[in-house]
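> With the sequence up front, the predicted model follows.
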Amino acid sequence: MPFIQTHDGVQIYYKDWGPKEAQPIVFHHGWPLSADDWDAQMLFFLANGFRAIAHDRRGHGRSSQTDTGNEMNTYAADVAALTDHLDLRHAIHAGHSTGGGEVARYVARAKPGRVAKAVLIGAVPPLMLKTEANPGGLPIEVFDGFRTALAANRAQLFLDLPTGPFYGFNRPGAVISEGTIRNWWRQGMMGGAKAHHDCIAAFSETDFTEDLKAISVPTLVMHGEDDQIVPYADSAPLSVKLLRDGTLKTYSGLPHGMCTTHPEMINADLLAFVRH
């Protein structure tokens, strides 16, 4: 399996599919998942002539189960190390949830010529946590609850989230996929408990306002209006206002995990954006 080693000795696993001369699209997964969460997008873009790349964030999936560096600056530095190693140029970077924060932090700091476009999907920017400056955010007690549940019984938490709010399977009339739930659990349990615990602060307390302002490439912001994990009103519309060249695409009734529940819709809109 392909890995790169970061400056602090961490092994980062990645997939790199397709012709090396094709335009690369790099996928950044959410907490507490892995590159496997992008299967539907990787196969689709590979079939459409792109070079499809996805990595497991440090502490997640097949990467090292780190007890340090589980915060956004290091996550972005790890991405920079990967893009340098693969010498990616004019790449599209697409991030879901926590991965959207990672994309914002990386793209804002990327070397010239590395990034052509960015996509934020159900993403955590600008800031999830409720503060005086962000009164529409979620209170710290929500994230403390995640930390408590993870420390008490991570395996049960990682069943409860996909069974309920992540995919909207708790909504009346939802078509529930047992395979999707099990796959979420499988990915989550591959990672390290310490890294997952630390990452809760990384995705909830990191303020991406200045990152969004610094991004100059065209950026598509996609968000389900029934997102129960990253509430729509305090995320996507605020991010678009901060971006220099942002486009907002919303989806009525779709959940946080819409890339998995509605890949045909999301993939088509992603393709239209990257080809435009």
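That came through, no problem.
> contacts, neighbours, all on C-alpha from now
Will do.
> And the helices in the stretch 151-276 of the chain?
178-190, 193-205, 209-214, 236-242, 258-261, 263-275 (DSSP state H, counting those that start in this stretch).
> Tell me which other helices or strands the last one touches.
What it means is helix 263-275. helix 39-47, helix 258-261 (3 or more CA pairs under 8 Å, 6 or more residues apart in numbering; DSSP states H and E).
> take the one below as the second:
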Amino acid sequence: MPEVTARGTRFHVQTIEPRESTATGPTPCSAAPPPIVVFVHGLVMDNLSSFYYTLAGPVAGAGARAVLYDLRGHGRSDRTSTGYGAGDAVADLFDLLDALGHRRPVYLVANSFGGVIALNAALARPDRVAGLVLIEAYGPSERPGEWTEDMLNTLGKSALVLEYEELADRLLAAGWRRFGRQAATADALVNGTSLLDDLAAVEPVPPAALASLACPVLAVYGEHSDMAEAGHLLLRSVPDCTLHTMAGHAHSVLSEGTAELLEVMLPWLSHHAGTKVPAAVPASPVPESAVPASPVLEGASSRGGAL
């Protein structure tokens, strides 16, 4: 089912069905339905492909049903003029799951700004979220505006470059078609919608709210990431939290540390969701077209990667 309409918006969705065989041999069919793992990507230059070519295949291989979707305005989903706040994103997620017929509690795997959505989803509907895997996630903070201000500054600078330097046209004219298309999409999203205003209204998730999370959390952050303190805050505040710090990495652990990420995530899912852990986890190569790389949004800080 590549397209689903939720809240009046068309979303691009991909589902990878669970595979019953693992490195230890075939798994007998069970009456119990497979766990559902939903992947939530980051902002602007990101889309579901960042998970499709990294984590989703191995998760399906472990016996889960992997559900990936492009956020509103991203990838192949419809770009609306408004509706980019955390509340809208959470409502989009649950309405999309309803449309797919997934009403059981799901596991959310979220990268970067996707963490804001995942955390708010788990707080809003604890009955529908069985667990969280937060990868370099924004969201947790003891101080209002701590991460939103930096993100808005980065996006604001990008908006000026995209609009006034006509970056998309220049890249296309130079023959850089992929970057040109990405820049054009980013320009339309950042300069043509309420995205920046909606992000400015997003409130951080404070320690008191984190303490009320009813589901287990796996938090993964890069050692050199600007967001590393968020991981420590999650560890201190969430009742059931496991923190894994990836040595030598910054924000782009999803694309640059896929193998280590899987080595941590698959056993965690096995423990909490009952999936299998293959004896060896080969990392899928990420095609160049799937990597959300752009000089517009990368290099503005030490993060790199998707916002």
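Alright, I've got the coordinates. Everything quoted here is computed from the prediction, not taken from an experiment.
> what's the TM between chain one and chain two?
Once superposed, the chains reach a TM-score of 0.76 (TM-score structural alignment, normalised by the length of the first structure), with 242 aligned residues with a CA RMSD of 3.0 Å.
> one step back: dump the helices of the stretch 151-276 of the first structure into CSV; add distance to Y75 of the first structure and mean neighbour count as well.
As requested, the helices of the stretch 151-276 of the first structure are arranged in CSV below (distance: least, CA to CA, whole Å; neighbours: other CA atoms under 10 Å):
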stretch, distance to Y75 of the first structure, mean neighbour count
helix 178-190, 18, 17
helix 193-205, 10, 21
helix 209-214, 14, 18
helix 236-242, 20, 20
helix 258-261, 22, 21
helix 263-275, 24, 14
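> Make CSV from those helices and add distance to H96 of the first structure to it.
Shown next, in CSV, are the helices of the stretch 151-276 of the first structure (distance: least, CA to CA, whole Å):
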stretch, distance to H96 of the first structure
helix 178-190, 14
helix 193-205, 11
helix 209-214, 15
helix 236-242, 12
helix 258-261, 9
helix 263-275, 12
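> Quick check: which of the ones you listed is nearest to S97 of the first structure?
Proximity to S97 of the first structure (CA to CA) singles out helix 193-205 among those, at 8.2 Å.
> In stretch 77-85 of the second structure, which residues have enough neighbours to count as buried?
For stretch 77-85 of the second structure, burial by neighbour count (16 or more other CA atoms under 10 Å) applies to 77-80, 83-85.
> How about stretch 95-114 of the first structure?
In stretch 95-114 of the first structure, counting by 16+ other CA under 10 Å, buried: 95-108, 110, 114.
> For it, which outside residues touch it?
Outside stretch 95-114 of the first structure, the residues within contact range by CA atoms under 8 Å, 6 or more residues apart in numbering are 27-31, 72-73, 75-77, 79-80, 83, 88-91, 93-94, 115, 118-125, 203, 208, 211-212, 214-216, 230.
> from these, which would you call buried?
Looks like the contacts of stretch 95-114 of the first structure have 27-31, 72, 75-77, 79-80, 83, 88-89, 91, 93-94, 115, 118-125, 203, 208, 211-212, 214-216, 230 buried, using 16+ other CA under 10 Å.
> Which ones among the residues you listed map onto strands?
27-28, 91, 93-94, 115, 118-121 (DSSP state E).
> Tabulate these in a markdown table, adding columns for distance to N183 of the first structure.
Converted to a markdown table, these look like this (distance: CA to CA, whole Å):
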| residue | distance to N183 of the first structure |
| --- | --- |
| F27 | 18 |
| H28 | 17 |
| A91 | 28 |
| H93 | 24 |
| A94 | 21 |
| V115 | 31 |
| A118 | 27 |
| V119 | 24 |
| L120 | 23 |
| I121 | 20 |
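> with those in mind, which one is nearest to Q156 of the first structure?
Of these, the one sitting nearest to Q156 of the first structure (CA to CA) turns out to be H28, at 24.7 Å.
> The second structure: which residue goes with that closest one?
Matched by TM-score structural alignment, H28 of the first structure corresponds to V40 in the second structure.
> Relative to A209 of the second structure, how far out is the residue nearest the centre of the second structure?
The second structure has H41 as the residue nearest its centroid, 2.6 Å off, counting by CA atoms, centre = their mean. Separation of H41 of the second structure from A209 of the second structure (CA to CA, to the nearest Å): 22 Å.
> Need the counterpart of L119 of the second structure in the first structure.
By TM-score structural alignment, L119 of the second structure lines up with A104.
> rewinding a little: so what's the match of H28 of the first structure closest to, chain neighbours aside?
Nearest residue to V40 of the second structure in three dimensions, chain neighbours excluded: A110, at 4.6 Å (CA to CA, 6 or more residues apart in numbering).
> do H60 of the first structure as well
Going by CA to CA, 6+ apart, H60 of the first structure has G191 as its nearest residue, at 4.1 Å.
> so the one you found sits right up against R57, yeah?
No. Counting by CA atoms under 8 Å, R57 is not a contact partner of G191 of the first structure; they are 9.4 Å apart.
> Next, show the common contact partners of the two.
S63.
> More neighbours: the two, which one.
R57 (32 against 25; other CA atoms under 10 Å).
> Find the nearest non-adjacent residue to whatever residue of the second structure lines up with the more buried one, please.
Alignment note (TM-score structural alignment): R57 of the first structure maps to L71 of the second structure. Take L71 of the second structure and drop its neighbours on the chain: the residue closest to it by CA to CA, 6+ apart is S77, 6.6 Å away.
> would TSV of the buried residues of stretch 77-85 of the second structure with secondary structure and distance to A60 of the second structure be doable?
Output for the buried residues of stretch 77-85 of the second structure, formatted as TSV (DSSP: H, G, I helix; E, B strand; the rest coil; distance: CA to CA, whole Å):
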residue	secondary structure	distance to A60 of the second structure
S77	coil	23
D78	coil	27
R79	coil	29
T80	coil	31
G83	coil	31
Y84	coil	29
G85	coil	30
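> Relative to T193 of the second structure, which of those is nearest.
T80 (7.1 Å).
> counterpart of that closest one in the first structure?
T80 of the second structure maps onto T66 in the first structure, by TM-score structural alignment.
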